[in-house]
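K.L.:
After the sequence you'll find the predicted model.
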Amino acid sequence: MSVPPLTLVCLSLATLFVALLPISLYRRWRKPFAFDWRDTVAGIAVFALFATVLERALNDYVLHENADFAQALSNPVAFVIYGALVAGVCEEVGRYVAMRIIARRAPRTPNAPLEGSGLAYGIGHGGAEAWFVGVLVQLQWIVFAVLANRGQLDQHLSNLTMDSVLRVHLILASLSPLFAGVFAIERIAAFVFQVGLSVLMWRGVRAGSKSILPIAIAAHAIVDVPAAMYQAQLVPLVAVDTLYVVAAVVVAIVLFRTCRSERSVARAV
């Protein structure tokens, strides 16, 4: 089999756009919001530890190693509740701890916008998700597609079982320009949500709110409910993506207005 050149180009462009989005935003906003690179690194580290290590280890135990839990989660409603909560708890606890540490540092720049640390952290956290969950995965499929077009894929996958090789071929056969567009939309929306959740958490931590952690966990869980419902085959993908696009636009508008007002206040002081 082979992947059409148009599909390969679209997938490559979508992957490149997702890869460059957090980098370009960091470079563009670094000076206006007086970013501290340590805040962004903290966001990357928290996602890497709490989402890719702790959350995956918990999911592996609950879904594969514990028969009782796995059986209970075979119920679609239970799976949706678990899937929405586990990401919220793991990521928001990590975000909360990191921002408590960030908040202890003295301001670096006089009259710097108050949302700077939240935005810098959010770009790191959301950028790490964009790369780990999106870019690196799609790069693998791009490589597989190139190998398939050269007739070298089966040789490259010779160490896998026949079922795994067949699965790779089926996924490659399903790739299309539409798939590339859906991938870009989903990753951009996820990035916007992560930045929004980071600003929300930063505002709560900065204000000394004791309820910000459960509020952030609930907000994160609500964001993850549609994706969990799709995984449980309760709703179609088009409905989930449409909802995410609308919600991401709303969050982006709120972030833009909030951060623009913060910059105006900082300049006026």
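P.N.:
Sure thing, it's come through.
K.L.:
When you work out contacts or count neighbours from here on, use the C-alpha atoms and nothing else.
P.N.:
Fine.
K.L.:
distance of Phe256 from Ala190?
P.N.:
Using Cα to Cα, to the nearest Å, Phe256 is found at 16 Å from Ala190.
K.L.:
Tell me which of the two has more neighbours.
P.N.:
Ala190 (21 against 12; other Cα atoms under 10 Å).
K.L.:
For that one, list the residues it contacts.
P.N.:
Listed by Cα atoms under 8 Å, 6 or more residues apart in numbering, the contact set of Ala190 reads Gly126, Ala130, Ala248.
K.L.:
Leaving out chain neighbours, which residue sits closest to Gly94?
P.N.:
Distances taken as Cα to Cα, 6 or more residues apart in numbering place Val46 nearest to Gly94, at 5.7 Å, with adjacent residues excluded.
K.L.:
One more: Val235?
P.N.:
Among residues not flanking Val235 along the chain, Met229 sits closest, at 6.0 Å (Cα to Cα, 6+ apart).
K.L.:
any idea how far the one you found is from Phe193?
P.N.:
Applying Cα to Cα, the value for Met229 to Phe193 is 18 Å.
K.L.:
Tell me which helix or strand comes right after the helix or strand the residue nearest to Val235 falls within.
P.N.:
Using DSSP states H and E, Met229 sits within helix 212-231. Following helix 212-231 in sequence order, the next helix or strand is helix 237-268 (DSSP H and E).
K.L.:
quick one: that next one to helix 212-231, angle?
P.N.:
Here helix 237-268 runs at an angle of 150 degrees relative to helix 212-231 (axes from the mean of the first three to the mean of the last three Cα atoms, to 10 degrees).
K.L.:
adding another structure so you can compare the two:
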Amino acid sequence: MVSNLSITFMIITIIISVILPISITIYLYKKYKISFKSIFTGIFVFVLFVLILESLMHKYFLVTNVNTTKLLENPWAYAIYGAFAAGIFEECGRFLAYTLILKPYRRWEDGVAFGIGHGGIEAILIGGATALQNLIFALSINKGTFEGQFAGKLPTYMIEGIRSSLINAPSYHFLIGGIERLFALCIQVGLSVLVLYGVKNKKYIYLLYAILLHALVDFPAALFQKGIITNLWAMEGIVAVAGISFLVYTIRSKKRGILHD
């Protein structure tokens, strides 16, 4: 049986990953009249630059090209590659969107709206979708219908692996994903404001700053993925510090009026 606490944390993660970004969007629209064009452009950039273009590059370098595949088996090389790939694709996507699509939308509110769209769809597709799948599987396991549901569709070892992971994983694992998405949303909003500041003031060095900061945040996560960093709390602590720092930057940038009309 999957514990009730695990199921509760799955539901909380769904709320954080799906309901919270939507609620923040509604609040900011009522308070600041944020632009829906900026929000949907943020969503578009994430889908195009991350889910399509970056994924195609990963497929080539990590699967198709034998030479780079072997090179990137080294965890440090993989971490550097992965961190900078994310930084370059996402921040260049923001830069191009601001310069080509959102020329009239260069207020602080527009940068926040872009970040909400970008980070919100990321939270929904990564955190929300995973938590929802886990919840469906967990309820199926507790009802005793899980094995029969996938019999003949998945190998037995895979079915048992999913079942075992949901039953035996510590309950807090199912909450960490939601909390991580919350901090990641703060990071995406902060980076969106940072790049917009550079575009609006023609200080294009800020694009480089954004790429480097993005890579710096993603680097430990890549090392954790490869087993170099083994302490989950240390890795999540880095994400939390980054998220809080970008949140503070976003709020202070509003107070300082760095993107005033």
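P.N.:
Cool, got the structure. Everything numeric here is computed off the predicted structure, so don't read it as measured data.
K.L.:
on that earlier part again, where does the helix holding Met229 of the first structure end up in the second structure?
P.N.:
Mapping helix 212-231 of the first structure onto the second structure (TM-score structural alignment) gives residues 206-225.
K.L.:
so how much does the matching stretch differ from the first structure once superposed?
P.N.:
Its matched residues in the first structure lie on average 1.3 Å from stretch 206-225 of the second structure after superposition (mean Cα distance after the TM-score superposition for the first structure).
K.L.:
Pull the residues that contact that stretch.
P.N.:
Contacts with stretch 206-225 of the second structure, where a contact means Cα under 8 Å, 6+ apart, come from 75-76, 78-80, 82-88, 91-92, 95, 191, 194-195, 197-198, 229-232, 235, 238-239, 242.
K.L.:
just stretch 81-89 of the second structure next, same as before
P.N.:
49-50, 54, 72, 210-219, 222.
K.L.:
Over to stretch 228-245 of the second structure?
P.N.:
With Cα under 8 Å, 6+ apart, stretch 228-245 of the second structure has contacts from Pro75, Glu180, Phe183, Ala184, Leu185, Cys186, Ile187, Val217, Pro220, Ala221, Leu223, Phe224.
K.L.:
Now do that stretch: distance to the chain's middle.
P.N.:
How far stretch 228-245 of the second structure lies from its chain's middle: 14 Å, per Cα atoms, centre = their mean, to the nearest Å.
K.L.:
What residue in the first structure is paired with Ala242 of the second structure?
P.N.:
Mapped onto the first structure by TM-score structural alignment, Ala242 of the second structure lines up with Ala247.
K.L.:
just Ile162 of the second structure next, same as before
P.N.:
By TM-score structural alignment, Ile162 of the second structure lines up with Val168.
K.L.:
and the helix holding Met229 of the first structure, how far from the chain's centre?
P.N.:
That offset, for helix 212-231 of the first structure, works out to 13 Å (Cα atoms, centre = their mean).
K.L.:
And for stretch 198-207 of the second structure?
P.N.:
Chain-centre distance of stretch 198-207 of the second structure: 24 Å, with Cα atoms, centre = their mean.
K.L.:
list the buried ones in it?
P.N.:
Gly198, Val199, Lys200, Tyr206, Leu207 (16 or more other Cα atoms under 10 Å).
K.L.:
what's the answer for stretch 74-82 of the first structure, then?
P.N.:
By neighbour count on 16+ other Cα under 10 Å, the buried set for stretch 74-82 of the first structure is Pro76, Phe79, Val80, Ile81, Tyr82.
K.L.:
Please apply the same query to stretch 59-74 of the second structure.
P.N.:
Phe61, Leu62, Thr69, Leu72.
K.L.:
Show me what that stretch is in contact with.
P.N.:
In contact with stretch 59-74 of the second structure (Cα under 8 Å, 6+ apart) are residues Ala77, Tyr78, Tyr81.
K.L.:
In the second structure, which helix is the longest?
P.N.:
Taking DSSP state H as the criterion, the second structure has its longest helix at helix 173-200.
K.L.:
Helix 205-225 and that one, what's the angle between them?
P.N.:
Interaxial angle of helix 173-200 of the second structure relative to helix 205-225 (the same axes, to 10 degrees): 160 degrees.
K.L.:
how much does helix 173-200 of the second structure stray from the first structure?
P.N.:
Compared with the first structure after fitting, helix 173-200 of the second structure has a mean deviation of 0.9 Å; criterion: mean Cα distance after the TM-score superposition for the first structure.
K.L.:
what's the answer for stretch 241-252 of the second structure, then?
P.N.:
Looks like 1.8 Å for stretch 241-252 of the second structure (mean Cα distance after the TM-score superposition for the first structure).
K.L.:
Show me which residues of that stretch are buried.
P.N.:
Ala242, Gly243, Ile244, Phe246, Leu247, Tyr249, Thr250.
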